[in-house]
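> here's a sequence, model it:
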Amino acid sequence: MTEVDHDRPVAWQAQSLLLSYPDERVIDNAGLVRTIAERLPETYGAGLIAFLTYLSTTPPAAVAAEYVATFDHRKRFSPYLTYFAYGDTRKRGMALLRFKHAYQSAGMRLDDGELPDHIAVVLEFAASGNSETGLRLLCEHRAGLELMRRGLQEHSSPWAPVLDSVSATLPALGKRDRKAMLALAEAGPPEEEVGLAPFAPPEYMPARGVRR
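Reported below is the predicted structural model:
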């Protein structure tokens, strides 16, 4: 196993924490995450350190308010990966079900009300001994991830460097993903197809909210 392969799950675990709602758990573990980030390859660790510097120099209430304003109030920065491919359509329910099946097969259980496609959840899953499946899930939604990363960069968001770190752990962006990203940027996620029956039970349909 190469050094990069060994470090990637460690980076995913740190990214998962920093992309979660910045509660006391995040604040309390910031020092440990910085120590870990400083030992990672620069392509993985630099973005994490940049965010941790912001975290350490900004009042917790301000960080929390910025998180909500960024990820809860702007659809372009939705932390729910299936939103980019399926919007709020019924087809998204089947996509969410696929995530849940992957987690259940690996013995991972989600907290009540926690959607399986939240980027922090996917990264935590990938870091917890499920690298191959986690990487596949991330790559399947690469276009949306990349669109979110570039949008955060344009808005000088403190979370942009964390997305840079995530992107560094993934394969280079291919032509198909670039094309899909450009299409998303131009047209946005699909809208509901009127008249179609749900593709999955109601409990798997998306609900608004932020992972906390």
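> make it CA atoms for all contacts and neighbour counts henceforth
Will do.
> what about the residue nearest to L173 when sequence neighbours are not counted, distance to R92?
Computed as CA to CA, 6 or more residues apart in numbering, the closest residue to L173 that is not its neighbour in sequence is R142, at 7.9 Å. Taking CA to CA, to the nearest Å as the measure, R142 and R92 are separated by 16 Å.
> same deal with S105?
For S105, the distance to R92 (CA to CA) stands at 20 Å.
> between these two, which one's more packed in?
Each of S105 and R92 has its neighbours counted (other CA atoms under 10 Å); R92 has more, 22 against 9.
> just the element for that one, please.
helix 91-105 (DSSP states H and E).
> elements contacting that helix?
helix 81-86 (3 or more CA pairs under 8 Å, 6 or more residues apart in numbering; DSSP states H and E).
> residue ranges of the helices in this structure, please?
Under the criterion DSSP state H, the chain carries helices at the ranges 3-18, 24-28, 30-39, 42-57, 60-67, 81-86, 91-105, 119-127, 131-140, 142-154, 160-168, 175-187.
> to compare with the earlier structure, here is another sequence to fold:
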Amino acid sequence: MNRHRAVHQATALLLSYPDPVWAERLPQVAAALTQLKGPEVELLLGFCVETASAPLLDLASRYVITFDRSRRRTLHLTHYTDGDTRRRGAALAALKSRYREHGWEPDDGELPDFLPVVLEFAARCPQAGIPVLHHYRGAVDLLARALADYRSPYADVLRALQHTLPAAGPRPAPVPSEAPPVPFPIRATPGDEGVRR
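Okay, here's the model as predicted:
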């Protein structure tokens, strides 16, 4: 597996919800990355170090607040390109069809435009998956900028991904800002720990 494929797989795992196996997954990702070199690898390793000691409930709560409670920071790529329009339904159907054409189907019930799903597809089937990432480069850039504005450690994960992609063409219009940033990490508040993607 070349470096970009490894980075895409690692990024898919690091952008996934921090479930009960996160504590096992994180050191495995970090160990695999230490075999590689490059600025994108350093960014991902920095994220691994920063989150390694955070309590799981804090990580889970932070993940939900970061990605699920702001349309500006959603991990669903077609939101940036198509919004809530009929075009988005067609784009989702096209992605699902592309996955099936290459014998791959996400197994976690996520929508096909969920960034970790797209990244895993690119890692497993690069010939078909890399063009999908290139197509959504503008969306990736908007998400990266929103995460940086929010001062989220996930911004480094998106920066690592950006290092593997060519420059974008015209960008989609940004989604309006919704909420002020919350420092990381935070303590889970009552009711948050049960929130799941």
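> follow-up on the earlier one: the helix holding R92 of the first structure: which residues count as buried?
Within helix 91-105 of the first structure, the residues scored as buried using 16 or more other CA atoms under 10 Å are 91-100, 102-103.
> mean per-residue distance, that helix versus the second structure.
Its matched residues in the second structure lie on average 0.6 Å from helix 91-105 of the first structure after superposition (mean CA distance after the TM-score superposition for the first structure).
> and that helix with helix 119-127, angle?
Interaxial angle, helix 91-105 of the first structure versus helix 119-127 (axes from the mean of the first three to the mean of the last three CA atoms, to 10 degrees): 30 degrees.
> residues in the second structure aligned with helix 91-105 of the first structure?
Counting by TM-score structural alignment, helix 91-105 of the first structure pairs with residues 87-101 of the second structure.
> what's next to the matching stretch, contact-wise?
Here stretch 87-101 of the second structure makes contact (CA atoms under 8 Å, 6 or more residues apart in numbering) with 78-79, 81-82, 105, 111-113, 121, 128.
> and if you look at stretch 5-24 of the second structure?
Outside stretch 5-24 of the second structure, the residues touching it (CA under 8 Å, 6+ apart) are 25-26, 29, 33, 40-41, 44, 52, 56, 59-60, 63, 115-117, 119-120, 122-124, 126, 154, 157, 160-161, 197.
> buried subset of those?
Buried among the contacts of stretch 5-24 of the second structure by 16+ other CA under 10 Å: 25-26, 29, 33, 40-41, 44, 52, 56, 59-60, 63, 115-117, 119-120, 122-124, 126, 154, 157, 160-161.
> need the counterpart of R137 of the second structure in the first structure.
With TM-score structural alignment as the criterion, R137 of the second structure pairs with R142.
> and for that match, the neighbour number?
Other residues close to R142 of the first structure by other CA under 10 Å number 24.
> quick one: it and L135 of the first structure, what's the gap?
10 Å.
> ok, P22 of the first structure next?
Relative to L135 of the first structure, and taking CA to CA, P22 of the first structure is found at 24 Å.
> of these two, who's got more company?
The neighbour count for P22 of the first structure versus L135, taken as other CA under 10 Å, is higher for P22 (22 against 19).
> distance-wise, check that one relative to G87 of the first structure.
According to CA to CA, P22 of the first structure and G87 of the first structure sit 26 Å apart.
> same question, E38 of the first structure
From E38 of the first structure to G87 of the first structure the distance is 37 Å (CA to CA).
> neighbour count winner among the two?
Between E38 of the first structure and G87, counted using other CA under 10 Å, the more crowded position is G87 (19 against 14).
> who's in contact with the counterpart of A128 of the second structure in the first structure?
With TM-score structural alignment as the criterion, A128 of the second structure lines up with T133 in the first structure. Counting by CA under 8 Å, 6+ apart, T133 of the first structure makes contact with 102, 126.
> switch the cut-off to 7 Å
Neighbour list for T133 of the first structure: A126 [criterion: CA atoms under 7 Å, 6 or more residues apart in numbering].
> one more: L36 of the second structure?
Here L36 of the second structure is in contact with R3 (CA under 7 Å, 6+ apart).
> for it, give its distance to L92 of the second structure.
Relative to L92 of the second structure, L36 of the second structure is positioned 33 Å away (CA to CA).
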